[in-house]
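Undergrad: Predicted model and sequence below, questions to follow.
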Amino acid sequence: MAAKTSAGRFFEDYTPGQIITHAVPRTVGTAERALNHMLYPARHALYSSDEFARSCGLRASPLDDMVAFHVVFGKTVPDISLNAVANLGYAGARWLLPVWPGDTLRAVSEVIGVKENSSGTSGVVWVRTRGLNQHDETVLEYVRWVMVRKKDTSAPAPETVIPDLAAAVPADRLVVPEGLDFSRYDFDLAGEPHRRGDYAVGEKIDHVDGVTIEEAEHMLATRLWQNTAKVHFDVSARPDGTRLIYGGHVISMARALSFNGLANAQMVVGLNAGVHANPCVAGDTVRAWSEVLDRAETAAPGVGALRLRLVATRGGPPFELRGEDGKYLPDVLLDLDYWALMPM
């Protein structure tokens, strides 16, 4: 009898130039917004209030940038990271169009790099993914790389191809949503008085609050985003018998915690680089701090851009990132470099 089920792709199944169309398209709505707010302490006004969004020139409140990212990312998991050891990093992400309630999202990826690890039991796969809406418009694009197990350790190593990735998304390639206007921005309703000009390059911000990650909420979140990677659900998939917390869960938690000090960093429009520095498991307390890396202007009225490093830690002291050996400290969970839009 022919097999009807799939064990997913393994490292030797990827070839540079390969195009993968991911199943299954998903229509998103206000339920995803409500669940996002339930799972994370997300309070940015533009994604909480239709009226606030209208006062900023948009037709209504779009879905949170990270909701769009999670949905598109989840589409790719059965084809890219079902047999992953770990998701390693991100680069070159741009949010190109808002995602509105009622939009249907799907994803397409191109394999752009492969490199077998020296152990011969796994390898790293780089993919460029696009999230498209029902009009075949690209709403989001990003590169990520993931370590994937080999099915046959005796299979010959493929020719190494490592993509040449830019260090950052240039400010002039950031896309501001059509109509966005912060010239009449209501700082009282947004929650803080700080404009882009109030942040100095090199400034560091301790976001103060912390959230202890629970197994149940992680399982709910990962299922919500239809992420099926075995390491998130099956304790036999990892040598230490723990479920690995989905890296996007840590990103959303840290981004939500950054509200305290960056309440006016309303929209994420670019992701320059991102690394999951150490694994996160249930019981870890996530805290966050940010560093201002750069500032830029846009052509939209009253809208500026701030480049930020967002660091999530496992309850460790703020502002510490690497040890004397240059490696990430063991309590650093996430190192994320992104662009956000905020009022001038």
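TA: Yep, that arrived.

Undergrad: going forward, measure contacts between C-alpha atoms and count neighbours the same way
TA: Fine.

Undergrad: neighbours around residue 198, how many?
TA: Here the number of neighbours of residue 198 (other Cα atoms under 10 Å) works out to 8.

Undergrad: Span of stretch 242-252 from start to end?
TA: Start-to-end span of stretch 242-252 (Cα to Cα, to the nearest Å) is 21 Å.

Undergrad: Revised request: answer the last question for stretch 314-329.
TA: 10 Å.

Undergrad: hmm, who's touching it?
TA: Contact with stretch 314-329 is made by 204, 206, 210, 277, 280, 284-289, 331-333, as judged by Cα atoms under 8 Å, 6 or more residues apart in numbering.

Undergrad: Below is structure B, check it against A:
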Amino acid sequence: MTKSSSGNFFEDFRLGQQLPHAVPRTITTGDVALYSALYGMRFPIQSSDAFARATGLSRAPVDNLLLFHVIFGKSVPDISLNAVANLGYADCRLLRPAYPGDSFTARSEVIGLRENGSGKTGIVYVRSTGFNQTGEAVLSFVRWVMVAKRDHGRPAPDPVVPSLPSAVDAAALVVPDGFNASGYDRVLAGSLDLFDDYAIGERIDHIDGMTIEEAEHQIATRLYQNTAKGHFDAVVQRAGRFGRRIVYGGHIMSLARSLSFNGLANAAFIAAINGGRHVNPTAAGDTIYCWSEVLDKQALAGRDDVGALRLRTVAVKDHGCEAFPAPDADEGASVLLDVDYWALMPRTALDTAASNGVARPPATHA
């Protein structure tokens, strides 16, 4: 009997199946430093213990997407090792902040199955949940992935496609325990623009670009213990669908989040991901740019210091976003990512440097 695993194929999944994932993982300050080096993250609460403490937190929390990638990576060996493509996300909720030194486990439930017309692949829908060392849920999300069949002649299961919300209700968004924006210094943060300075329908060109290096995207994917073959095995991929290694889609998410600092510097936390699609694959050598649109904004019950912006961020490759792509992100192979999410942003803040002649940064709003 073989002791190694080739992963699950479409016919190995069944509705309601519970999949506990190996291996427990502690996120350390070293992981945080490497994540910052890979993406150039500059959001101040995640960058500085002193800044975070001024807002009522005990120290700088782990970046929300680093936590997402770690939990996602745990699910890969059981769910998407034989994936043709990771298709999308929905109903992602950040439930509790994570801090360096916290340890995480994950499990998933199969909530939908649908074989494709070719009979060679099928779509698997799962809800994955991450837990900290005390057993508290920290993150929950749904994703759907196209998985190859081992036996093309195997009869298809009855199709079940889960009903998912178009967006997480703003009333369900979680503000980290202890956070109080009255101590948030918007000058030190790098932008004077707060929640009330953004308008629904506004579009922001984030201007800057970042080129993906082969080593960097593979280091990033290994950081999350993501074992998907498409990101590493050049021999297999040369004969495959794309002819080369493709970049983990989450790498594009983090690049876009980092680039969005220029225009959304005070979007302090990602509170939920309403939906997201990897529209096209990307590879080393591509240069990533992005733009965002404000889809909605909501005050939070009982909070006058922080509000929620619903944002759509679109990442493209190899050209800037001055003219913005057409609203239909499927137009053109240059569009890589289209993600809809809620970000928490202060409504009130300190201006410790504003009275000392610090100039207001030039606006980058379209």
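TA: On my side now, so go ahead. As the structure is a prediction and not an experimental result, all values here were calculated from the model.

Undergrad: before we move on, the earlier item: top of the contacts of stretch 314-329 of structure 1 by number of neighbours, please.
TA: Highest neighbour count within the contacts of stretch 314-329 of structure 1: residue 288, with 30 neighbours (other Cα under 10 Å).

Undergrad: Give the aligned equivalent of it in structure 2.
TA: By TM-score structural alignment, residue 288 of structure 1 lines up with residue 290 in structure 2.

Undergrad: any idea how far its match lies from residue 236 of structure 2?
TA: Taking Cα to Cα, one finds residue 290 of structure 2 at 31 Å from residue 236 of structure 2.

Undergrad: so where's the longest helix in structure 2?
TA: helix 64-79 (DSSP state H).

Undergrad: That one vs structure 1, mean deviation?
TA: On superposition with structure 1, the mean distance recorded for helix 64-79 of structure 2 (mean Cα distance after the TM-score superposition for structure 1) is 0.5 Å.

Undergrad: Next, the angle helix 64-79 makes with the helix or strand following that helix.
TA: Next helix or strand after helix 64-79 of structure 2 toward the C-terminus (DSSP states H and E): strand 83-94. Following axes from the mean of the first three to the mean of the last three Cα atoms, to 10 degrees, one obtains 140 degrees for the angle between strand 83-94 of structure 2 and helix 64-79.

Undergrad: After superposing, tell me the mean distance of strand 83-94 of structure 2 to structure 1.
TA: With mean Cα distance after the TM-score superposition for structure 1, strand 83-94 of structure 2 departs from structure 1 by a mean of 0.5 Å once superposed.

Undergrad: How far does the helix or strand just after that strand sit from its chain's centre?
TA: Scanning forward in sequence from strand 83-94 of structure 2 by DSSP H and E, the next helix or strand is strand 103-115. Computed by Cα atoms, centre = their mean, to the nearest Å, the chain-centroid distance of strand 103-115 of structure 2 equals 17 Å.

Undergrad: The helix or strand following strand 103-115 of structure 2 vs strand 103-115, what angle?
TA: The helix or strand immediately downstream of strand 103-115 of structure 2 is strand 121-131, counting by DSSP H and E. Relative orientation of strand 121-131 of structure 2 and strand 103-115, computed by the same axes, to 10 degrees: 160 degrees.

Undergrad: can you pull the contacts of the residue nearest the centre of structure 1?
TA: Nearest residue to the geometric centre of structure 1 (Cα atoms, centre = their mean): residue 248, 5.3 Å. If you count contacts by Cα under 8 Å, 6+ apart, residue 248 of structure 1 has them with residue 70.

Undergrad: which one in structure 2 is aligned with it?
TA: Aligned partner of residue 248 of structure 1 by TM-score structural alignment: residue 250.

Undergrad: isn't there a strand covering that match?
TA: No: read with DSSP: H, G, I helix; E, B strand; the rest coil, residue 250 of structure 2 is helix and lies in no strand.
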